[in-house]
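S.K.: fold the following, please.
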Amino acid sequence: MKLANRTKKTSNSGLDEIFAASGPGVISFAGGYPDQQLFPKQELEKAFSSSFQSSNSNLLQYNSSLGYLPLRDKLAQRLQDDGIVVNADSIMLTQGAQQGIDLAARLLLDKGDGIVVEAPTYLGALAAFDVYEPTYYEVSMDNDGMNIEALRKVLMSHQVKMIYTVPDFQNPTGTVMSLEKRKALIKLANDYDVVILEDGPYRNLRYKGESLPPIKHFDTQGRVIFLGSFSKILAPGLRLGWLTAGPELFSGLVALKGGSDVESSNLTMASVNVYLEENDLDEHIATVRSTYKRRKDVMIESLQHFLPSGVSYTNPDGGFFLWLTMPAGFDSTEFLKNNLIPNKVSFVPSANLMPSKKLKNAARLSFSNVSEEDIRSGIQTMSQLLSAKLISMKGIKKHVKQ
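M.R.: Just a heads-up that it's a prediction; the model follows:
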């Protein structure tokens, strides 16, 4: 059978390789998964049971494409508290933030249209964008987010419809975009008539420092689509996220949602609403943050102790990831396949995280779903293998920090 070309695009995204690298017995720093031991299972079970026992006769019926209104009301309040001017009628519930990425791409991108992505960027977003066959423009990352001057040059030289960014604890580098760059990004989008897709699944997962306003906070022309999700703060199996946007963009996104899956699960939305009524979400998030911060600290300590010289890493203030950079000429994909996986350790090689596949000598490490013991063991194994590989490549004298 002859399949559509978009199938080939998505099948080459690298997602399958990441799942394969997270199999039984593997210490996986690859998957960006929350720890299932932190899921509030009993509270969610009670919330689902309460939903069924309620007098809501429409629980299993079709509902609005926007989603369950009481839950949208609660999300509107949380977004307002976070600095976004919004009401329930401008929020749509989605099948995770991933559906929001797909809907935004479907709304804006025709074949060949320009889209700016951070380099590196979130693999799942590339898999969604690839389906629509855009022209990618990669903008490098600084320590405080996207390189704004490089972005300016792209916008001056090319026709771009959308800029995709993860400004808070970026996937995959863990970087936070500075306040100055958030304002500069909005100004450039206004000047060049570009839509910004702001992906914010990690905003609640800050482990130190002060939170910055979302880019959407500075949006005066309705050109920012903001995405959020319960996946990282409650459970990904709920498949429940949300988006908000200016009126013109929002109406188009709602229409596409209706043609995609009609609506998100009314049962799930109503049950999450009950959970929020009966539990303190912020208290739960505080527990989650505490656990992930400890794991991040353990990973940093292990890297400091075991990592060979010539290899650097980021130390994020939140999120799930840090970024490992090896010397020029290093091929992290080859290292993963021939060295790490045979020794039951994995990460995500940098080539998978850029449309061009050009960046070879870096990798994403996730600490969120790995025990402290396995973090220490996995980092030690990875570091020993890195040392041997670097020696074989360049004859660098072995030097492991003690």
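
S.K.: please make it C-alpha for all contacts and neighbour counts, starting now.
M.R.: Will do.

S.K.: run the chain-centre distance for the top helix by length along the chain.
M.R.: Longest helix of the chain, by residue count under DSSP state H: helix 281-306. Relative to its parent chain, helix 281-306 has a centroid offset of 18 Å by CA atoms, centre = their mean, to the nearest Å.

S.K.: C-terminal to that helix, what's the next element?
M.R.: strand 312-313 (DSSP states H and E).

S.K.: can you tell me the SS state at the residue most central in space within the chain?
M.R.: In the chain, the residue lying closest to the centroid (CA atoms, centre = their mean) is Asn171, at 4.9 Å. Recorded secondary structure, Asn171: coil (DSSP: H, G, I helix; E, B strand; the rest coil).

S.K.: from Arg364, how far out is the residue lying closest to it once chain neighbours are set aside?
M.R.: Nearest non-adjacent residue to Asn171, counting by CA to CA, 6 or more residues apart in numbering: Tyr122, 5.3 Å away. As judged by CA to CA, to the nearest Å, Tyr122 and Arg364 stand 10 Å apart.

S.K.: here is the second sequence; please produce its structure so I can put it next to the first one:
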Amino acid sequence: MTAIQEKTLAAKTRSDFPLLHQQINGKPLIYLDNAATSQKPLAVINTLKNYYENDNANVHRGAHSLSIRATEAYEGARDKIAQFVNATSSQEIVFTRNATEAINLVAYSWGLTNLKPGDEIIISVMEHHSNIVPWQMIAQKTGAVIKYVPLTETEEFDLEQFKALLSNKTKLVAVVHVSNTLGCINPVETIINLAHQAGAKVLIDACQSVPHLAIDVQAIDCDWLVASGHKMCAPTGIGFLYGKKAILEEMPPFLGGGEMIGEVFFDGFTYGELPHKFEAGTPAIGEAIALGAAVDYLTTLSFKEIHAYEEELTAYLFKKLLEIPKLRIYGPKPTIDGKGRAALASFNIEGIHASDLSTLLDNEGIAIRSGHHCTQPLHRLFDASGSARISLYFYNTREEIDRFILALQETIDFFGMML
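M.R.: So this is what the prediction gives:
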């Protein structure tokens, strides 16, 4: 992709995102916190607005026109997501509040039912807390044992150590596709294949990959995959779980109440068919419909174009960051053309706290993340309380990276004068 194509892509998308066109502290906003949450295009905002202005009604429970329209749009969004990840059926898509709820659904429904003392769960040291804590809770309840895949010297998923951990005791492997701290892209197809050979099920946390890469659940053959809408141009409060139909059919409901039932009697109940048995209560209807609009938007843009553009931005960002003395980037370095990792960089600068960096950059209208990024165990391995993180998306530009680098250098100089 050439610089002209880059500008064309930026020009094609930035006008779709109204939030980007504002000032913070008197400076034009530069939003570089996309791994935490993405911004929302007008197509998504207007879809949510349209639902509440014109179609607001409960789904599946009414014969009137509003309910019919809401139900058609809600289930239409499910169909879009199924096609988006290449599920075999829309019955394999369960709406959740977010990826965290989706992981907990699998943990409490499948985990409590299938795990027993001595069974082993394998996760990696780079996992988000949402893919650590639920399994720790289930391990405490079932007697299962958690094992952690370490990092290689280049701070990537250690595939050889993973192979060594696998055994006939392994019942579940739960790993992130793209690390939100290290930026590494894990070899999920190989991980899944090896896990299946050992007789284990596999859950993939795709929060940081679904917004940026084309995902085919049939091709990678995962048993479950989770994602959050707010990281992929959709509203907050909506996400989804993909699960193989045969596995979901064997899993008991996670929550009880309305919507998930077949019939209810004074002495018991039956539960409904997939996917509704996992969607108790009134769902986030407007948000789910808007997630469908986000899928439409991303599909229109083309992931091939998004990924190529982000690779170019990544190469440019790393070239600039690596020129700064005493700056330590976590995770693998990309190739010279930006390939091999996601469009984010977590870093620390010797003698400067990450939160101080982000505060001073905010004064310049630049939004980055600081903290442990919900990967405290990983940061402890690095003997770091936290790190600063810049994360890019397809509406960011080289010019924004240049402004960030200039402001970062000025911040470093400011602290240097104080020392």
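
S.K.: chain neighbours aside, what residue packs nearest to Phe52 of the first structure?
M.R.: Here the residue nearest Phe52 of the first structure, using CA to CA, 6+ apart, is Leu59, at 7.6 Å.

S.K.: for Lys116 of the second structure, same thing?
M.R.: Thr142 (5.2 Å).

S.K.: who's in contact with the one you found?
M.R.: Thr142 of the second structure is in contact with 112, 115-117, counting by CA atoms under 8 Å, 6 or more residues apart in numbering.

S.K.: list the contacts for Thr37 of the second structure?
M.R.: 230-232.

S.K.: pick the one among those closest to Glu323 of the second structure.
M.R.: Among the contacts of Thr37 of the second structure, Lys231 lies closest to Glu323 of the second structure (CA to CA), at 29.8 Å.

S.K.: around that closest one, how many other residues sit close by?
M.R.: Look at Lys231 of the second structure: counted by other CA atoms under 10 Å, it has 24 neighbours.

S.K.: my read: it touches Pro211, true?
M.R.: Yes - under the criterion of CA atoms under 8 Å, Lys231 of the second structure makes contact with Pro211 at 6.5 Å.

S.K.: okay, helices next: where are they in the stretch 151-300 of the second structure?
M.R.: 159-165, 188-197, 217-220, 245-250, 285-301 (DSSP state H, counting those that start in this stretch).

S.K.: any chance of a markdown table for those helices, columns mean neighbour count and distance to Asp79 of the second structure?
M.R.: Output for those, formatted as a markdown table (neighbours: other CA atoms under 10 Å; distance: least, CA to CA, whole Å):
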| stretch | mean neighbour count | distance to Asp79 of the second structure |
| --- | --- | --- |
| helix 159-165 | 15 | 35 |
| helix 188-197 | 17 | 24 |
| helix 217-220 | 16 | 15 |
| helix 245-250 | 16 | 15 |
| helix 285-301 | 22 | 8 |
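
S.K.: now the ones you listed as TSV including distance to Phe95 of the second structure?
M.R.: TSV is the format used below for the helices of the stretch 151-300 of the second structure (distance: least, CA to CA, whole Å):
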stretch	distance to Phe95 of the second structure
helix 159-165	31
helix 188-197	23
helix 217-220	17
helix 245-250	13
helix 285-301	7
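
S.K.: tell me which of the ones you listed sits nearest to Glu6 of the second structure.
M.R.: helix 285-301 (13.2 Å).

S.K.: what's the offset of that closest one from the middle of its chain?
M.R.: The answer for helix 285-301 of the second structure is 16 Å, by CA atoms, centre = their mean.

S.K.: what packs against it?
M.R.: In terms of contacts (3 or more CA pairs under 8 Å, 6 or more residues apart in numbering; DSSP states H and E), helix 285-301 of the second structure is packed against helix 42-50, helix 65-84.

S.K.: what about Gly100 of the first structure, helix or strand, and which?
M.R.: helix 96-108.

S.K.: residues of that helix that come out buried?
M.R.: 96-106, 108 (16 or more other CA atoms under 10 Å).

S.K.: closest to Leu240 of the first structure among those residues?
M.R.: Gly96 (4.4 Å).

S.K.: per the alignment, name the residue of the second structure opposite that closest one.
M.R.: In the second structure, Gly96 of the first structure lines up with Asn98, judged by TM-score structural alignment.

S.K.: contact partners for that match?
M.R.: 227-229, 236-240.

S.K.: recalculate using a threshold of 10 Å.
M.R.: Residues near Asn98 of the second structure by CA atoms under 10 Å, 6 or more residues apart in numbering: 207, 226-231, 236-241.

S.K.: do Ala150 of the first structure as well
M.R.: Contacts here follow CA under 10 Å, 6+ apart; on that basis Ala150 of the first structure touches 138-141, 156.

S.K.: corresponding residue for it in the second structure?
M.R.: Match for Ala150 of the first structure (TM-score structural alignment): Gln161.

S.K.: please produce TSV containing the contacts of Thr37 of the second structure, extended by distance to Leu194 of the second structure.
M.R.: What follows is those, written out as TSV (distance: CA to CA, whole Å):
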residue	distance to Leu194 of the second structure
His230	31
Lys231	29
Met232	29
